[in-house]
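[1] next one to model:
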Amino acid sequence: MTTPYPSQELLRTLCKPWLASLSPQHVFRMYTDTSDFYAIEYGDILLLDGKPYLVRHNAKEGRFGLDDDVKFWVKRAIDLQDGQTRIIKLVFFERFTANIGGIPFECFRSPRKEARILDMVRGHPHFMQGFWVLDDRDNVVRIIDIIYGQTLSAMIQDIRADHETYFHRQLPGILDRYIACVEAIAFLHEHGEKHGDIRRDHILVDQDTRLYRWIDFDYNFLHRENIFGYDLFGLGNVLIYIVGKGDVLIQDLHEKNRALFDAIRPEDVNIVFNNRLANLKIGFPYLPKRLNDMLLRFSKGSTVFYDTIGQFLDDLRESRTDLVG
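    This next block holds a predicted model:
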């Protein structure tokens, strides 16, 4: 069934608040088929399930501090019916193999998986919210509410305190909110779903509620032994980042603290990112043993890994009791 196009006159009226220099003769390009997302540009109209959206710009990737990697399949747009800004995720298929501790994971983007999870977590405070529609070519388009706030990594980097002060004053509260965030992933696992791309920049700190909220769960992965294993490694890496008040980089220690660098053994580094320290007690001797033992589960020297998120949560809750505050 073909979606009826709104008139150009109506579109000019609806878009005028956001396009101040709009000509009375301007003709909008309209798309009901989003397959060629590269062709959809600023000022175009997406007509999805009969609703018009004014495209503003492409989203950018913020991973590892790089803010200039444009994601052409993710559009920031104005919902012309209510005036709200939305994130519109178009269909983009990507596939790669990740290797963690010698275990291969075949990873790929799955718009339908993200659509399923959006339905599942509707109303859940620790996940991004939105809905999905099919365009005229049956592409699964996800329409996401914007969460205003920083990434978890940016929030931690903005804390102006030495590590020991951070450990005593900020870390207990941060761990409490992180535990609630991990419980949200447990909710997915209990329902047979996984996040698929757990990273510290996929947790946003909602500026209104201060809750930690998961975004971007369109990655899926295949692994015959433990379908949740990739999520668990991601949670461990986030925990190391939180406890360390950022990454403790081996190269930085080599340049700035040679005595500490010389104490590091090969098995003390992160099992995924070998340029990061996992055995943080070497640098921060006041870390409780149970908490550091958790971090060591994600070190190159570990021979025991978490099989379930329940095991991870149990240890995390017990470790939290060792912190005052």
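[2] going by C-alpha atoms from here, please, whenever you check contacts or count neighbours.
    OK.
[3] dump the residue contacts of residue 28.
    For residue 28, the contacting residues are 8, 11, 43-45, by C-alpha atoms under 8 Å, 6 or more residues apart in numbering.
[4] one more time with 7 Å, if that's ok
    Contact criterion C-alpha atoms under 7 Å, 6 or more residues apart in numbering gives 8, 44-45 as the residues in contact with residue 28.
[5] which element is it on?
    Assigned by DSSP states H and E, residue 28 belongs to no helix or strand.
[6] so it versus residue 253, what's the distance?
    Taking C-alpha to C-alpha, to the nearest Å as the measure, residue 28 falls 55 Å from residue 253.
[7] before we compare anything, build this one as well:
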Amino acid sequence: MPESVRALVERFQPPVSVRSYGQVFTDTTEFMNIGYGDVIALGGKHYLVLGDESERRFGMEDPKFWVKRCIEMECGKYRILKLEFQETFDQHIGPLTITCHRSATKEARILRLTAGDPRFMQGVGLRDSGGNLVRVLERVAGRRLDLNVEDVHADHREYFHDIFPGILERFIAACRAIHLLHQNGETHGDIRRDHLYVDHKTGDYCWIDFDYGYDSVENPFGLDLFGLGNILAFISGKGVHTIQDVDAGGLDITEADCALFFRHRVVNLRKLFPYVPEDLNRVLMHYSAGSEIFYETVPELLADLEPCLTTLRRA
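    Sure, this is the predicted structure:
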């Protein structure tokens, strides 16, 4: 290995021995060949690879071989490097099938747009020697929102009255952040509850992962809006409630009470929890299979959702 890189490894003494040091990569095209102990040289900095990132969904680990956990050896700080991965695939959202693709260029644009804004993950896009657009990301000092909600040790009534108003206030701020993207002609593209993090220090919410783009969608902001609705139903219900879950209770739940895209998920929460205010339930029902009117912009959603926060605080 080059002596200068060896000196960096020895200086910061990361959790990998110098003896296990691999290659220095300036071209990340063959990202499957880059692994533990290798170094990525990029933009005048050196990133020691500790492993691949993975995403946990539906109880399964989904490895992301193009996303590397690293240490920036010039400063010793943790970084995530998203290497360029050209992929086109069909995403299934309920009954819809939408062709989407990963776009490093789109994500780099959003990183530039939101630089310094704590509502979004921070980072920069840099070209490697092979022309690949690598996103060098700072670690979000927080935890997924959905895990925080699931870990609340309270029944739904206590959660809804004592904890949920604070969560809703921060969620509204996160919606405004998405509106900023839309105002600039951008979309998040993959709004899910595991892509919204809670900052450990401030409690504020931070969006991650902006690299999804769609080939043809009638309303380019529509999928972001439905993603926000899914998160709203989750935080309002303290989890996902399905027809199968509530059938045993003998409740009169129909398809019209369930989500438009996920017909097994109940969004008419007043049928499950009668103390949910009507104004909040009306917002949720805009995302139901029985609705004829759907939100097309974030301001439309917030015009109905913000008064709900006042209602909750008066309760």
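[8] surely residue 232 of the first structure is within a helix?
    Yes. Secondary structure assignment (DSSP: H, G, I helix; E, B strand; the rest coil) places residue 232 of the first structure inside a helix.
[9] for the first structure, longest helix please?
    Using DSSP state H, we find that the single longest helix of the first structure is helix 171-190.
[10] quick check: closest non-adjacent residue to the residue positioned nearest the centre of the second structure.
    The central residue of the second structure, meaning the one whose C-alpha is nearest the mean C-alpha position (C-alpha atoms, centre = their mean), is residue 195 at 1.3 Å. Excluding its sequence neighbours, the residue lying closest to residue 195 of the second structure (C-alpha to C-alpha, 6 or more residues apart in numbering) is residue 208, at 5.3 Å.
[11] and the aligned residue in the first structure for the one you found, how far is that from residue 87 of the first structure?
    Alignment note (TM-score structural alignment): residue 208 of the second structure maps to residue 215 of the first structure. Taken as C-alpha to C-alpha, the spacing of residue 215 of the first structure relative to residue 87 of the first structure amounts to 11 Å.
[12] what's the local residue count around the aligned partner of residue 88 of the first structure in the second structure?
    Alignment note (TM-score structural alignment): residue 88 of the first structure maps to residue 81 of the second structure. Counted by other C-alpha atoms under 10 Å, the residues lying close to residue 81 of the second structure total 24.
[13] for residue 259 of the first structure, same thing?
    Applying other C-alpha under 10 Å, we find 10 other residues in the vicinity of residue 259 of the first structure.
[14] and residue 226 of the first structure, by the same measure?
    Applying the criterion other C-alpha under 10 Å, we find 11 residues in the vicinity of residue 226 of the first structure.
[15] so residue 54 of the second structure makes contact with residue 67?
    No. Checked against C-alpha atoms under 7 Å, the pair residue 54 of the second structure and residue 67 is beyond contact range at 8.1 Å.
[16] of those two, which one has the most company?
    Neighbour count, other C-alpha under 10 Å: between residue 54 of the second structure and residue 67, residue 67 has more, with 20 against 16.
[17] which stretches in the stretch 201-315 of the second structure count as strands?
    205-207, 212-214 (DSSP state E, counting those that start in this stretch).
[18] which residue is the nearest non-sequential neighbour of residue 58 of the first structure?
    Distances taken as C-alpha to C-alpha, 6+ apart put residue 75 closest to residue 58 of the first structure, at 4.6 Å, once the chain neighbours are dropped.
[19] residue in the second structure matching the one you found?
    For residue 75 of the first structure, the aligned position in the second structure is residue 68, judged by TM-score structural alignment.
[20] checking its match next. Helix, strand or coil?
    With three-state DSSP as the basis, the three-state label of residue 68 of the second structure is strand.
[21] give me the distance between it and residue 229 of the second structure.
    Distance, residue 68 of the second structure to residue 229 of the second structure, by C-alpha to C-alpha: 31 Å.
[22] do residue 118 of the second structure as well
    In this structure, residue 118 of the second structure and residue 229 of the second structure are 22 Å apart, going by C-alpha to C-alpha.
[23] between these two, tell me which one has more neighbours.
    residue 229 (24 against 15).
[24] pretty sure that one contacts residue 287?
    Yes. A contact is recorded between residue 229 of the second structure and residue 287 when judged using C-alpha under 7 Å, the distance being 6.4 Å.
[25] residue 230 of the second structure -> the first structure?
    With TM-score structural alignment defining the correspondence, residue 230 of the second structure maps onto residue 237 in the first structure.
[26] could you measure from its match over to residue 198 of the first structure?
    As judged by C-alpha to C-alpha, residue 237 of the first structure and residue 198 of the first structure stand 9 Å apart.
[27] that older thread, and the match of residue 208 of the second structure, what does it touch?
    Taking C-alpha under 7 Å, 6+ apart as the definition of contact, the neighbours of residue 215 of the first structure are 127-128, 202-203.
[28] buried subset of those residues as a ChimeraX selection?
    Command for ChimeraX that selects the buried part of the contacts of residue 215 of the first structure, burial taken from 16 or more other C-alpha atoms under 10 Å:
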select :127,128,202,203
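[29] next, count neighbours for whichever residue in the first structure pairs up with residue 304 of the second structure.
    Structural correspondence for residue 304 of the second structure with respect to the first structure (TM-score structural alignment): residue 315. Residue 315 of the first structure is surrounded by 15 other residues when neighbours are defined as other C-alpha under 10 Å.
[30] try residue 42 of the second structure
    Other residues lying near residue 42 of the second structure total 18 when counted by other C-alpha under 10 Å.
[31] isn't it up against residue 129?
    No. Contact between residue 42 of the second structure and residue 129 fails when scored by C-alpha under 7 Å: they sit 8.2 Å apart.
[32] re the thing from before, closest one to residue 27 of the second structure among the strands of the stretch 201-315 of the second structure?
    Residue 27 of the second structure sits nearest to strand 212-214 of all the strands of the stretch 201-315 of the second structure, at 23.2 Å, using C-alpha to C-alpha.
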